[in-house]
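Peer 1: For reference, the sequence and a predicted model appear below.
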Amino acid sequence: MHPDHAGAAHRLKKLTGAKIVSRSHHKAWYSGADGILMHLTDLFLARYMANRMGKPKRNLWYQRKLMVDHAVTDGDAVPMFEDWQVIDTPGHTDRDISVYNAKYSTVYVADLMVEVKKHLIAPFPVFHPNQYRRSVDKVYNLNAKSVLLAHRGPVEFDEVAKNHILDTAPRRPVTHWRVTKIKLNSVLKSMWSRR
């Protein structure tokens, strides 16, 4: 549901007639007051990253509630792409999925992992660390010949890479709110100690 993945979904559907497929869930990712704040924060973070990457300024606003054509669960075939299987891989969010093609031994993992300085690491945020670790193991156990990342393309995902991710992945949730709370606490403590 983050801007870099779902931000253009409704626009693409309108332009091309594409269908929107998402993991089945009882509520929208950005629901409630917390969801509104998280949506705004994610838009801010997307703008920040785009600026850092030298991308031109664009309007990044998008509808925070995804209107899904097909809700899928673990093991389902991807609608209209029956040779691709849905694999639940939560952790980064509670509804992340990967898609696996057994015939070509290829799995697309979206943001389950990212590459930084030639190492695969956990993304930011990680809302569910225990689920995240299980998801990394689940993808590793597919023994796929090709592992595709959203922001990189194919990577080598061997035992060394898996162990590096698991060794460096957070053990507690690392989210926008936790980071903000920690930084605010630090600022308040430093202000208090100066008195």
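Peer 2: Sure, I can see it.
Peer 1: Going by C-alpha atoms from here, please, whenever you check contacts or count neighbours.
Peer 2: Noted.
Peer 1: So which elements touch the strand ranked longest in the chain?
Peer 2: Ranked by number of residues, the top strand in the chain under DSSP state E is strand 81-88. When contacts are defined as 3 or more Cα pairs under 8 Å, 6 or more residues apart in numbering; DSSP states H and E, strand 81-88 sits against strand 77-78, strand 97-101.
Peer 1: What lies in contact with the first one?
Peer 2: The one in question is strand 77-78. Strand 77-78 is contacted from outside by 21, 72, 83-86, 99, using Cα atoms under 8 Å, 6 or more residues apart in numbering.
Peer 1: residue boundaries of the strands in this structure?
Peer 2: Ranges of strands within the chain are 21-23, 70-72, 77-78, 81-88, 97-101, 106-108, 114-116, 119-121, 146-149, 153-155, based on DSSP E.
Peer 1: another structure for you, compare them:
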Amino acid sequence: MEKIGKTKEVAKGIYQIEIPTPFPVGPVNVYLLEGAYLTLVDTGPLTEEAWQTLNQGVRDIGYKVKDIRQVVLTHHHPDHCGLLERVRQVSGAFTYSHPLAIPYVKIDDSFMNFQAKFFNRLYYECGVPEESLIIINEFNDLSMSYTERSHIDECLKHDQALPHFPDWHVLFTPGHSQSQLSLYRADDRVMISGDHIIKHISSNALIEPPPNPSSKRPLSLIQYRTSLEMCANMEIDIIFSGHGAPVINHRDLILQRLLENWKRTDTIRGLLKESEKTVYELTTMLFPNVYQKELTLPISETLGHIDLLQILHQLEVKQRNEVLYYSL
């Protein structure tokens, strides 16, 4: 069989397999950790091309998918967990994730209904037009077609050792996702970051619903900044990301991300000096070439900066017909 993916050893006992995805972000990197328990970190999306690429990549390393003993998810997005159930069915692997990934991996009906209502209300408050809401819902339905119901056997906590890999520790690095985990090996100062830190793009701090209706919405951008600052204080020589090339000089990249973040906050301040605006109006001005294609991502970005300005007590908020209008 012709090799259809890029597979290589990137560090001692760590193999990277590049898996194609149908998403604009491009290929996703999954990682195979050699040891007493052969471990797969992330799986790729639920497509036949991704499945064949994963199988070929594992064979190139000298194993078969059935040899995988455990799977660790860095987070619950379909490009990272869509093939989990196929891997489980073939290998019987034990599965791990952050607890907040569970309802997404299970595709829990009650949580999915709650999530749909949460976003419909949120986008209405943001001033998103009805025709755009239809496009968002269609995009979300399409994304969910690249995953299927699966199961998590055990949850991972911040700073615990990875099961069967005492030299690896789990880090909770929320922001891009509420379930985002990273793995760190202190011996050679290596990190596997999922989508927390990516070299060529700034990770989008996606708005997600709280774990239950009685909780407040997580402040994703604030979490993302805090998680970046935590990693900036760590001794890391190389970061293997969920997408793209490895990250060297992580502190320089993190500083760049934080500075870019503040610049966008300042841009929003400037726009709000002119007149009051909804989150949707701000989004169309900040991302004129993007918002019509992938509205959920820029809406999350804009709303994250609104959260930051509200924490700084720099905004006034007015509500008219359940739509929120912001001004300085």
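Peer 2: Thanks, I have it. These numbers were taken from a predicted model, which means no experiment stands behind them.
Peer 1: Work out the TM-score between the chains.
Peer 2: Laid over one another, the chains give 0.69 as their TM-score (TM-score structural alignment, normalised by the length of the first structure), with 164 aligned residues with a Cα RMSD of 3.4 Å.
Peer 1: follow-up on the earlier one: TSV for the strands of the first structure, including mean neighbour count?
Peer 2: As requested, the strands of the first structure are exported to TSV (neighbours: other Cα atoms under 10 Å):
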stretch	mean neighbour count
strand 21-23	19
strand 70-72	16
strand 77-78	18
strand 81-88	18
strand 97-101	23
strand 106-108	22
strand 114-116	16
strand 119-121	19
strand 146-149	20
strand 153-155	15
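Peer 1: do you know how far the counterpart of Asp137 of the first structure in the second structure is from Leu221 of the second structure?
Peer 2: Under the alignment (TM-score structural alignment), Asp137 of the first structure maps onto Glu229 of the second structure. Here the criterion is Cα to Cα, to the nearest Å. By it, Glu229 of the second structure lies 12 Å from Leu221 of the second structure.
Peer 1: Which one's more surrounded, those two?
Peer 2: Comparing Glu229 of the second structure with Leu221 by other Cα atoms under 10 Å, the one with more neighbours is Leu221, at 26 against 15.
Peer 1: That one contacts Leu309, correct?
Peer 2: No: taking contacts as Cα atoms under 8 Å, Leu221 of the second structure lies outside contact range of Leu309: 11.2 Å.
Peer 1: Quick test: name the residue nearest the centre of the first structure.
Peer 2: Taking Cα atoms, centre = their mean, the centroid of the first structure lies closest to Asp111, which sits 4.2 Å from it.
Peer 1: which residue packs closest to that residue, ignoring adjacent ones?
Peer 2: Nearest non-adjacent residue to Asp111 of the first structure, counting by Cα to Cα, 6 or more residues apart in numbering: Ala150, 5.9 Å away.
Peer 1: what's the counterpart of the one you found in the second structure?
Peer 2: In the second structure, Ala150 of the first structure lands on Gly242 (TM-score structural alignment).
Peer 1: which strands and helices sit next to the longest helix anywhere in the first structure?
Peer 2: Using DSSP state H, we find that the single longest helix of the first structure is helix 32-52. The contact analysis (3+ Cα pairs under 8 Å, 6+ apart) places helix 32-52 of the first structure against helix 3-6.
Peer 1: superposed on the second structure, where does the helix it packs on end up, distance-wise?
Peer 2: Here the mean offset of helix 3-6 of the first structure against the second structure after fitting is 0.7 Å, by mean Cα distance after the TM-score superposition for the first structure.
Peer 1: equivalent range in the second structure for that helix?
Peer 2: Counting by TM-score structural alignment, helix 3-6 of the first structure sits on residues 78-81 of the second structure.
Peer 1: cool, stretch 90-108 of the first structure as well?
Peer 2: Counting by TM-score structural alignment, stretch 90-108 of the first structure corresponds to residues 174-192.
Peer 1: Ends of the matching stretch, what's the gap?
Peer 2: Taking Cα to Cα, the first and last residues of stretch 174-192 of the second structure lie 14 Å apart.
Peer 1: how far is it from where the chain is centred?
Peer 2: 12 Å (Cα atoms, centre = their mean, to the nearest Å).
Peer 1: Give me the contacts around it.
Peer 2: Residues outside stretch 174-192 of the second structure that contact it (Cα under 8 Å, 6+ apart) are 73-76, 97-101, 167-173, 193-196, 203-206, 208, 220-225, 227, 235-242.
Peer 1: Please apply the same query to stretch 232-250 of the second structure.
Peer 2: Outside of stretch 232-250 of the second structure, the residues within contact range by Cα under 8 Å, 6+ apart are 25-30, 188-200, 251, 254.
Peer 1: for the second structure, longest helix please?
Peer 2: helix 250-274.
Peer 1: so how far is the longest helix of the first structure from its chain's centroid?
Peer 2: With Cα atoms, centre = their mean as the basis, helix 32-52 of the first structure stands 14 Å off its chain's centre.
Peer 1: Return the set of buried residues in that helix.
Peer 2: 38-39, 42-43, 46-47 (16 or more other Cα atoms under 10 Å).
Peer 1: Test my guess that Arg23 of the first structure contacts Ala71.
Peer 2: Yes: assessed by Cα under 8 Å, Arg23 of the first structure is found in contact with Ala71 at 5.4 Å.
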